[in-house]
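Student: quick one, what's the 3D model for this:
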Amino acid sequence: MIKGITLVHSVASADARSLAMDRLGSLFETLGFESGKGWQDDQRRGAAFLAPLGNIELVTGRTPAVPPLLIEVTQLDHVHTAVQQWMLTEHRTEEVETLLSAPELTHWNSRLFTAQLTSELRVGFWQSENPLHGRPLAIEGDLDAHGMRFAIITTRWNTVITDRLLQGSLDALYRSGAAKQDVEIVRVPGAWEIPNAARTLAESKKFDAIVTLGCLLRGETAHYEAIYTEVARGIGQSQQETGVPHAFGVLTCETLEQALDRAGLKAGNKGFEAAIAAIEMVSIQRKLRAPDQAAS
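Tutor: Take a look at the predicted model:
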């Protein structure tokens, strides 16, 4: 099994290697490389700098017009500034202009600049312009609600809040492609009744996901905690036992002002967020089940 890749490169001629090594070591440490184990004998000295990931690239035909040593970075402009400041301490300004290029776009959807750090060492620093580059492969849901069926449970209690949550949920579903006939709205008296309605709807197998909306405001007694605990437990249990995604949009707030903020005034609309989560979970379930369905 391959454990790592090491590129060995001479950084200076014999008479200048010690100074160049020390200066380059300082630069690479500034840029964030982790120092590895060095070595030294009577004639030579080595220093290792460790990067999180390494690649080896093989090409046929003409070698690409890039340095043989390419370092992928984030915040390319900050790296360019750091290299430039280092080079200004080693060279005159007019020399730096010829030794250090400006970051430029490449034909491979990246930005790149090159630096001639020593007479023997030319390095390219680059950053991908693709926002998904380097992200680990994962199954993720799509925000496309076409063909999905949803049930939204909302409450008559605290309707000044729950009606706002409901409008947020409907907005999210319709914007994402859900058809109005595929969205069922169910009103229950209060938050306590949400789990029962959610379980009934989930067991009907008519819906791909359930969106639960409600609002609990803290009073002067322990009633708030008791209700919230059972509502959360009941919704979670219904989801686990039926396998139908349940999006949680039940607000638990200290004051009416906090609830209004979370229902669209200042802190976003939690009904909208719950519906978006429901769409994504349905999409994820379909992707996860696709191999099984193909096999059958």
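Student: going by C-alpha atoms from here, please, whenever you check contacts or count neighbours.
Tutor: OK.
Student: and the closest residue to Gly147 other than its chain neighbours, how far from Leu105?
Tutor: Computed as Cα to Cα, 6 or more residues apart in numbering, the closest residue to Gly147 that is not its neighbour in sequence is Ala178, at 6.7 Å. Shown here: Ala178 relative to Leu105, a distance of 40 Å by Cα to Cα, to the nearest Å.
Student: on that earlier part again, mind checking the SS state of the residue nearest to Gly147?
Tutor: coil (DSSP: H, G, I helix; E, B strand; the rest coil).
Student: Ala178 and Leu105: who's more crowded?
Tutor: Ala178 (21 against 15; other Cα atoms under 10 Å).
Student: please generate a structure for the following sequence too, so the two can be compared:
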Amino acid sequence: MNQTFASLPTQIKPAVSKAVAARSRVAVICASWHTDVVYRARDSLAAELQAHAVPAGQIAHFNVPGAFEIPLLAKKLAQSGRFDAIIACALVVNGGIYRHEFVSAAVIDGLMRVQLDTDVPVFSAVLTPRDFHEHGDHIEFFSAHFVKKGVEVAQACLAALTQLDLVEDLSRAA
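Tutor: Predicted structure coming up:
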């Protein structure tokens, strides 16, 4: 790159670009465990993407048996060249053994590896609450929390895609 840091704008933090959003293709992968909660993130992130000009037809939904299976599908989707970003959603719960910590760590590590290996950004709404019990209060609380996390992950996705588009523009201008 022929530019020096001094020639770059001092602040590169664009608002979400409607033009970038309108051409973005996003894959959403959901684990099939606790879909009553997980689909709240899926639905809220899809609504948020659409509110920012991502056409509904450019949001593809996929399901896998559990969170552990998300990284492999994310890798295959990223390698397909059909998607500009991938968002993963899951609820990994403590079932009374320590396995949930290993699963969540493996999933997050796998998702990071996918994006670094493929240059396709991968976002996570894979949440591992310390204490989750399948009763009304927790389901209600975590359902609302997943709605919020869905909005946040969609906003992060659009901001990152806008930023990456800016970086590509800077690279072409060099």
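Student: residue contacts, the residue nearest to Gly147 of structure 1?
Tutor: Residues near Ala178 of structure 1 by Cα atoms under 8 Å, 6 or more residues apart in numbering: Asp144, Ala145, His146, Gly147, Met148, Arg149.
Student: just the buried ones from the residues you listed?
Tutor: Among the contacts of Ala178 of structure 1, the ones that count as buried by 16 or more other Cα atoms under 10 Å are Asp144, Ala145, Met148, Arg149.
Student: what's around the closest residue to the first one other than its chain neighbours, how many residues?
Tutor: What sits nearest to Asp144 of structure 1 in space, not counting adjacent residues and going by Cα to Cα, 6+ apart, is Ser176, at 5.3 Å. Here the number of neighbours of Ser176 of structure 1 (other Cα under 10 Å) works out to 17.
Student: need the max-distance pair from the buried ones among the contacts of Ala178 of structure 1.
Tutor: Asp144 and Arg149 (11.9 Å; Cα to Cα).
Student: Phe150 of structure 1 and Phe207 touch, don't they?
Tutor: Yes: in this structure Phe150 of structure 1 lies within contact range of Phe207 using Cα atoms under 8 Å: 5.3 Å.
Student: neighbour count for the two, which is higher?
Tutor: The neighbour comparison of Phe150 of structure 1 against Phe207 (other Cα under 10 Å) goes to Phe150, with 27 against 18.
Student: what about the alignment partner in structure 2 of the more buried one, distance to Gly136 of structure 2?
Tutor: Matched to structure 2 by TM-score structural alignment, Phe150 of structure 1 sits across from Val26. Applying Cα to Cα, the value for Val26 of structure 2 to Gly136 of structure 2 is 32 Å.
Student: list the contacts for the aligned partner of the residue nearest to Asp144 of structure 1 in structure 2?
Tutor: Alignment note (TM-score structural alignment): Ser176 of structure 1 maps to His52 of structure 2. Listed by Cα under 8 Å, 6+ apart, the contact partners of His52 of structure 2 are Val16, Lys18, Ala21.
Student: would you mind measuring from His52 of structure 2 to Glu101 of structure 2?
Tutor: Going from His52 of structure 2 to Glu101 of structure 2 by Cα to Cα gives 34 Å.
Student: one more: Ala60 of structure 2?
Tutor: 29 Å.
Student: which parts of structure 2 are helices?
Tutor: 18-23, 35-51, 70-80, 99-118, 136-173 (DSSP state H).
Student: relative to Leu91 of structure 2, which of the ones you listed is closest?
Tutor: helix 35-51 (6.4 Å).
Student: that closest one vs structure 1, average offset?
Tutor: Here the mean offset of helix 35-51 of structure 2 against structure 1 after fitting is 0.8 Å, by mean Cα distance after the TM-score superposition for structure 1.
Student: no more questions from me, cheers.
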